[in-house]
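Asker: sequence and predicted structure are below.
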Amino acid sequence: MPARSAISSSRRQWIQAAAVLAGGLLAQVSLPAQAQGEAPWPSRPVRVIVPFPPSGATDLVARVIAQRVSQELGQQLIIDNRPGAGGTIGAGEASKAAPDGYTLLFTTSSTHAISPHLMPKLSYKVDKDFTPIAHTADAASMLLVTPSLPVRTVQELIAYAKANPGQLNYASSGNGTIVHLNTAAFAAQAGIRLTHVPYKGTAQSITDLAAGQVHLLFDSIPTGMPHVASGRLRALAVTGEQRSALAPNLPTLAESGLPGYSSVTWFGVYGPAGMKPELVERINQAFNQAVQNPDVIANLAKQGVEPAKAQTPKEFAAMVKADSARWAKVIKDNHITLE
């Protein structure tokens, strides 16, 4: 009996020791996840910084897409407008956020492909301070001319400009804006000289264009179409790679004798630098799915915006890099500054 008792006691000790050891190993396996305190993303609302004013084009596009992403994720995306300095203030703020997926930046080519070449003292570096996530949408522009100009095609406009060098002027919404750059790129490729007349916005420029005080303008399709329909303005072409669904009868500039010409304002999502690849992939998928929703497509079309083809974060980064290089050349070759 004593022998059996000793054996049982020893066995109990062994079992207890094994249990302690197993518990320790289990704790070691579980500790990293517990220490990080991570719940599946998103476990709370996500802040989306829009670096432009409320009710502006970027804000409206962001809200349409964010609403659908919220439904996809079952968690609210909260738009936080942080306008100023051409969008660079809000972009700078987003770059300093924690890389946990709870602060995102919804922005355009302005902050990541154009401003870096016009504002050398930016508070951020595009290639170092951000994580590219998703390319969501694109907005082409249309080339408008005053009806008093005796041209009805792009080639006729180019021929007229060459026959009257320096006599044509063009409006823009300000120095260094996409409107300014689109026209500078057009004039350079066409080999014509145009005089720049910057405005503070498009409203007055359209009035002056209709009156013949300025001769041409690259403007958004939704803004220009009503004036084209009424006969106040004449549309010659669109700037995208493909014809716009909003103006299917208008050729592209590439179709109109300027091969390779393509310019759109792209909309995209970034996070701060240092985000985990699996988190980036999750957010990328959510936005890619959202912009293919029929209701989203219809609402974007009202803003003259078309959903982008699904891209990986790497493809988005490569697209932005190429776009940035293109605008850098236009800015340098035409000596464009913000003054």
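Answerer: Okay, I see it.
Asker: only C-alpha atoms for contact and neighbour calcs from this point on.
Answerer: Will do.
Asker: what number of residues are in the vicinity of residue 230?
Answerer: Residue 230 has 9 neighbours, counted by other C-alpha atoms under 10 Å.
Asker: so how far is residue 149 from it?
Answerer: Distance of residue 230 to residue 149, computed by C-alpha to C-alpha, to the nearest Å: 17 Å.
Asker: elements contacting the helix or strand containing residue 141?
Answerer: Here residue 141, judged by DSSP states H and E, is contained in strand 130-145. Strand 130-145 sits against strand 216-220, helix 221-230, strand 234-238, strand 264-272, helix 277-290, strand 306-307, helix 313-333, with contacts defined as 3 or more C-alpha pairs under 8 Å, 6 or more residues apart in numbering; DSSP states H and E.
Asker: same thing but at 6 Å, please
Answerer: Other helices and strands packing on strand 130-145, by 3 or more C-alpha pairs under 6 Å, 6 or more residues apart in numbering; DSSP states H and E, are strand 216-220, strand 234-238, strand 264-272, helix 277-290, strand 306-307, helix 313-333.
Asker: between those, which one is nearest to residue 205?
Answerer: strand 216-220 (8.2 Å; C-alpha to C-alpha).
Asker: next structured bit after the longest helix seen in the chain?
Answerer: Using DSSP state H, we find that the single longest helix of the chain is helix 2-36. Downstream of helix 2-36, the next assigned helix or strand under DSSP H and E is strand 46-50.
Asker: distance from the chain centre to that following strand, please.
Answerer: Centre-to-centre, strand 46-50 and its host chain are 14 Å apart (C-alpha atoms, centre = their mean, to the nearest Å).
Asker: and for stretch 328-339?
Answerer: With C-alpha atoms, centre = their mean, you get 21 Å for stretch 328-339.
Asker: presented hereafter is structure B, for comparison with structure A:
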Amino acid sequence: MKFKNLFACLAAMSLLGAVCGDVRAQAAWPAKPITIIVPFPPGGATDVMARLFAPRIEAAIGQPVVVENKSGAGGTIGTQWVARARNDGYTLLWGTVATHGIGPNIYKKLAYDAVADFEPVVHVVDQPYVLVAHPSRNIASVADLLRQAQERPGQIPVATAGVGTAAHMLFEKFQADTGTSMLGVPYKGAGPAMADLLGGQVDLAFDVILTTAPYIAAGRLVPLAVTSADRSQTLPNVPTMAEAGVRGFVASGWNGLFAPRGTPRPIVDKINAAVNLALRSPEINQRLLSEGSIPVGGTAGDFSSFIKAEIRVWGEVARQANVSVD
């Protein structure tokens, strides 16, 4: 009986030591540099956004924050890597609508669960898209486009950044919402798609406002409508899709931070607070708005609810358009 009591005491002391050690580790976080994985190539809109926020997070938490690109397979490679990383707060994911909204609905063999494998940390920004046309096509409005699409069903070429990308899914959603049929032309990335649109090889494309605004200002592209609920401060004269007659069409290429599932809540809350602090900065706020992005922020719970809603929205689009990737 005495031995049983002794073993019970030892077990309790061991458990208490483990718990205390874990509490101390959380309290000391961060004690070393933090890595943010961007699952897309350097220089793109997602990478630029992550690198804008990294030094602000660093200043708030007092440790270096390094951005590392692990691209491939539509963002799924880097996302899977973070899903399998240690949940100690030192590896984070700069996720997007592609990794956590669209991807779960189109990849037949996705190596991660967008909900079960992650702790949503904070919804950082929304990046609305704008539908643009080449100026030689005599398409000055959504009404012009719908008229031409009815006259030439399946013939109007629309560039996309590749199958399953946000640009592609927006194109599919537009067709479904307007009852039209056009010709999707997939490219290997937004850069080549934009190059051919500017060269007149295709007629239209969806792309983020950040990328398209300079070409619109130079008269090289004609903006038809933005995909945000409200007009963009960057393109104040361009109507929303609802104003252009396509009701219910609201979507964006959002960005947000994720941690591996099981990352302690106090750590998640510290990162969330650091990003929200950056978003309240007049400098950051104004820069985002001037480039066509919308600052969001909020709680981890807010972001979790948003993710689940996005999965439902893009799941419906994927089913309607029969989009899937092996």
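Answerer: Yep, that arrived. Predicted model, so just to flag it, every value in this text is computed and none were measured.
Asker: regarding whatever residue of structure 2 lines up with residue 52 of structure 1, what is its secondary structure?
Answerer: Aligned counterpart of residue 52 of structure 1 in structure 2: residue 40 (TM-score structural alignment). What DSSP: H, G, I helix; E, B strand; the rest coil gives for residue 40 of structure 2 is coil.
Asker: burial count for residue 40 of structure 2?
Answerer: When neighbours are defined as other C-alpha under 10 Å, residue 40 of structure 2 has 25 of them.
Asker: for it, which residues are in contact?
Answerer: 71, 75 (C-alpha atoms under 6 Å, 6 or more residues apart in numbering).
Asker: could you list the buried residues of the helix or strand encompassing residue 68 of structure 1?
Answerer: Per DSSP H and E: residue 68 of structure 1 is located in helix 57-73. For helix 57-73 of structure 1, a neighbour-count test (16 or more other C-alpha atoms under 10 Å) marks 58-70 as buried.
Asker: once aligned to structure 2, how far is that helix on average?
Answerer: Once fitted to structure 2, helix 57-73 of structure 1 is off its aligned match by 1.0 Å on average (mean C-alpha distance after the TM-score superposition for structure 1).
Asker: give the aligned range of the helix or strand that that helix is followed by in structure 2.
Answerer: Heading C-terminal from helix 57-73 of structure 1, the first helix or strand you meet, by DSSP H and E, is strand 77-81. The aligned range for strand 77-81 of structure 1 in structure 2 is 65-69, by TM-score structural alignment.
Asker: and for the equivalent of residue 168 of structure 1 over in structure 2, the neighbour number?
Answerer: Per TM-score structural alignment, the equivalent position to residue 168 of structure 1 in structure 2 is residue 156. Under the neighbour criterion other C-alpha under 10 Å, residue 156 of structure 2 is assigned a count of 18.
Asker: same check on residue 17 of structure 1?
Answerer: For residue 17 of structure 1, using other C-alpha under 10 Å, the count is 12.
Asker: and residue 241 of structure 1, by the same measure?
Answerer: Residue 241 of structure 1: 18 neighbours (other C-alpha under 10 Å).
Asker: isn't it up against residue 264?
Answerer: No: counting by C-alpha atoms under 6 Å, residue 241 of structure 1 does not reach residue 264; the two are 8.6 Å apart.
Asker: tell me, how many residues neighbour residue 115 of structure 2?
Answerer: The burial count for residue 115 of structure 2: 15, using other C-alpha under 10 Å.
Asker: check the one 5 residues further on too.
Answerer: Residues within reach of residue 120 of structure 2, counting by other C-alpha under 10 Å, total 27.
Asker: residue contacts, the aligned partner of it in structure 1?
Answerer: Residue correspondence to structure 1 (TM-score structural alignment): residue 120 of structure 2 is matched to residue 132. Listed by C-alpha under 6 Å, 6+ apart, the contact set of residue 132 of structure 1 reads 270, 313, 317.
Asker: same check on residue 193 of structure 2?
Answerer: Contacts of residue 193 of structure 2 by C-alpha under 6 Å, 6+ apart are 159, 161, 187.
Asker: give the aligned equivalent of it in structure 1.
Answerer: In structure 1, residue 193 of structure 2 lands on residue 205 (TM-score structural alignment).
Asker: could you say which helix or strand holds that match?
Answerer: Using DSSP H and E, the element containing residue 205 of structure 1 is helix 202-211.
Asker: counterpart of residue 229 of structure 1 in structure 2?
Answerer: By TM-score structural alignment, residue 229 of structure 1 lines up with residue 217.
Asker: now do the buried residues in stretch 184-198 of structure 2.
Answerer: 184-187, 189-190, 193-194, 196-198.
Asker: so the equivalent of residue 298 of structure 2 over in structure 1 versus residue 91 of structure 1, what's the distance?
Answerer: When structure 1 is aligned by TM-score structural alignment, residue 298 of structure 2 is paired with residue 311. According to C-alpha to C-alpha, residue 311 of structure 1 and residue 91 of structure 1 sit 22 Å apart.
Asker: repeat for residue 121 of structure 1
Answerer: 14 Å.
Asker: at the geometric centre of structure 1, which residue sits there?
Answerer: residue 267 (1.9 Å; C-alpha atoms, centre = their mean).
Asker: quick one, what contacts it?
Answerer: 107-108, 136-137.
Asker: and it, what pairs with it in structure 2?
Answerer: Using TM-score structural alignment, residue 267 of structure 1 sits opposite residue 255 in structure 2.
Asker: since that was my last question, I'll sign off now.
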